[in-house]
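Coordinates only, no sequence provided:
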């Protein structure tokens, strides 16, 4: 049966136990007397000056900063919340005040690759209020602040999580099948998620979700009959996670079964054609799938020097459209090409063969 595995984690940073303040955080002004640490939160205490707790933002990429907070101001003039700073010391506050409808338990700051940020907040983690969006040039730090006021309420930060974006991707999902999601008790909760489809990707949109999601059971089902082709588990899920849905197939080169997804055929001193056999071990047909030569690493040129053809054809390419019935084994040709500019590839002659 097909399987699903996490190939890339979206988690960038998290702070949940505040018993010791990480050196990644910068306190400004540096006044430790206005910080109280505990097992489950850090408290910024009021004072005569504004107090900030900042961490350097990820460079050269977008990200999401999600916070669980606790703040109960006693007057309309008190303010605390998230803050962002630039290299030139410009700053933007996402302010929470005592008279504000945005008095909340969760905040999300979503920064895209062009440093445009969207901000939102929620009392329960499901219904969100929108702050708005803006752009800050040279933004390099992000974190929290409490405004000045000696009699103000403390600002408590329970959890800080940073992840790559709001989407969870499942690659190589059969576009003709239906995705179903279940909780740990086996109750279907698909309708609680926004699920999108793009080519062979299934995208779980987590814009309005709180990460991490502890557990999801995933089913791939026939749209008409409801037959379950695959059932697997996803755990400790963060925005930006990438999962791979892989069919159960076996590859043979010259009748030797390949036990790794990366293939190294050694030194290529001349063009050579191998016999490639593919066996479908699924209980259902794989129809009109792409059989492709893909890269092991963009730094290794092997994938550029391997091509595929039907068994009775001499027309080679990097991709074929194939159909394999349940239990069927088919033969193809795999040609390795000598590159005149590379005299000895050896360990660098690596590539992957995939069906998607």
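Now that the structure is in, tell me what you want to look at. These numbers come from a predicted model, not from an experiment.

From now on I want contacts and neighbour counts done on CA atoms only, so please keep to that.
OK.

all strands of the stretch 201-350 of the chain, in order?
With DSSP state E, counting those that start in this stretch as the criterion, the stretch 201-350 of the chain has strands at 201-205, 213-222, 228-237, 242-246, 249-253, 256-257, 263-264, 272-280, 286-295, 306-310, 319-324, 329-336, 350-355.

What residues of the second one count as buried?
This points to strand 213-222. Under the neighbour-count criterion of 16 or more other C-alpha atoms under 10 Å, strand 213-222 has 216, 217, 218, 219, 220, 221 buried.

from what I can see the first one touches residue 179, true?
The one in question is residue 216. No: the pair residue 216 and residue 179 does not pass the contact test of C-alpha atoms under 8 Å, sitting 11.9 Å apart.

Now render the buried residues of strand 213-222 as a markdown table, adding distance to residue 133.
Formatted as a markdown table, the buried residues of strand 213-222 follow (distance: C-alpha to C-alpha, whole Å):
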| residue | distance to residue 133 |
| --- | --- |
| 216 | 32 |
| 217 | 35 |
| 218 | 34 |
| 219 | 37 |
| 220 | 37 |
| 221 | 39 |
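
A further structure is provided below for comparison with the first:
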């Protein structure tokens, strides 16, 4: 089986070049062709020697993920469903704003954490994605959007690892993917504009701080251990005190001077004034010098299996005001992509009925056997 070059960061690509008897600097040229230009055909790479292209043709490939579907919301949000094999699929969401373009990327097929308010968790866990499968989401989205919008400029300015899965439970594949996103010869994203969201895998937060510190968002969702145990089962292993201590350690390496705490607002569950008071006390107890955290309150996106409903807007506003009055920077997330099930916590979508999806994927693959990867993607996107 040939190597998929989307699996390799620049250092990995340099090692491959050396194994092929080429100079390490050739890796930079190859890396730029793949990630900056979106090339999937070695014959396109005109500044590489023909002999090198021949070696690549027999030992490597550039293979993205087959697109099962693409949906565009009335607000401009785009959601892709990608086939990752064996009846599994993952979702990726592009969220356009006036000053940025954000891509929400999945790290696992399904999720093992099982948060009560997340539809992905109710789907169950299938497997970790490879580095190439993580990067393929960005690779496809960036170059599709350039063609779609008729621009040669970079469209995606921000990446959030907030799609399906717990990124820090797929650490070995995550870090090379992050390095490719950050590399100036790849996507050139700022560490401040790449965010890893975690439900609180404490040892991996510490490792991320040392190996590839980017912006960190923590799914908090409760102000005390008893409630968080119920909403985020991982809390039983890594309770709040340990989690917040690890956040403070992370700040010694982070590109930002704050951690974002995500808090899904659930009617009658975690949205009462006493919960806000407990959150304030929790933050003050672990406060370090200066601003060390920000809260992002997230309106819950209901789904039947959760048994939960969204907090009324007036209660969300009052909750936010209590935090702000205590000196905690607080925002309320604007819900995007509701009409295509692309909003926060909804990423299970078309994956729910695995039999139906598997049948659709089999039909897609039959067609694609007669096409090159580029033709297959082009035909699906029209």
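Yes, it's here. This structure is a prediction, so every number in the text was calculated from the model and none was measured.

TM-score for this pair?
Overlay of the two chains. TM-score (TM-score structural alignment, normalised by the length of structure 1): 0.24; 146 aligned residues with a C-alpha RMSD of 7.0 Å.

If we only consider the buried residues of strand 213-222 of structure 1, which is nearest to residue 51 of structure 1?
Nearest to residue 51 of structure 1, judged by C-alpha to C-alpha, of those is residue 216 at 39.6 Å.

Tell me which other helices or strands the helix or strand hosting residue 278 of structure 2 touches.
Residue 278 of structure 2 belongs to helix 273-285 when assigned by DSSP states H and E. The contact analysis (3 or more C-alpha pairs under 8 Å, 6 or more residues apart in numbering; DSSP states H and E) places helix 273-285 of structure 2 against helix 313-325.

can you give me the angle the helix it packs on makes with helix 273-285?
When axes from the mean of the first three to the mean of the last three C-alpha atoms, to 10 degrees is applied, the directions of helix 313-325 of structure 2 and helix 273-285 differ by 30 degrees.

do you know how far the closest residue to residue 331 of structure 2 other than its chain neighbours is from residue 104 of structure 2?
By the measure of C-alpha to C-alpha, 6 or more residues apart in numbering, the closest residue to residue 331 of structure 2 outside its immediate chain neighbours is residue 296, 4.9 Å from it. The gap separating residue 296 of structure 2 from residue 104 of structure 2 is 16 Å, by C-alpha to C-alpha, to the nearest Å.

which residues of structure 2 fall in strands?
Using DSSP state E, the strands of structure 2 run over 3-4, 60-61, 67-72, 78-85, 88-96, 101-104, 108-110, 125-128, 158-161, 194-198, 215-219, 259-265, 293-299, 329-332.

Tell me how many other residues surround the residue nearest to residue 299 of structure 2 when sequence neighbours are not counted.
Nearest residue to residue 299 of structure 2, sequence neighbours excluded (C-alpha to C-alpha, 6+ apart): residue 265, at 5.4 Å. Counted with other C-alpha atoms under 10 Å, residues neighbouring residue 265 of structure 2 total 27.

for residue 27 of structure 2, what are its contacts?
Applying C-alpha atoms under 8 Å, 6 or more residues apart in numbering to residue 27 of structure 2 gives the contacts 10, 13, 14, 17.

Going by neighbour count, list what's buried in the helix holding residue 278 of structure 2.
Those would be 275, 276, 279, 280, 282, 283, for helix 273-285 of structure 2 by 16+ other C-alpha under 10 Å.

quick one: that helix to strand 293-299, angle?
Put simply, helix 273-285 of structure 2 runs at 160 degrees to strand 293-299, going by the same axes, to 10 degrees.

Residue 231 of structure 1 against residue 218, yeah?
Yes: using C-alpha under 8 Å, residue 231 of structure 1 is in contact with residue 218, at 5.6 Å.

on that earlier part again, the residue nearest to residue 299 of structure 2 contacts residue 316, correct?
Yes: contact criterion C-alpha under 8 Å: residue 265 of structure 2 and residue 316 qualify, at 7.0 Å.
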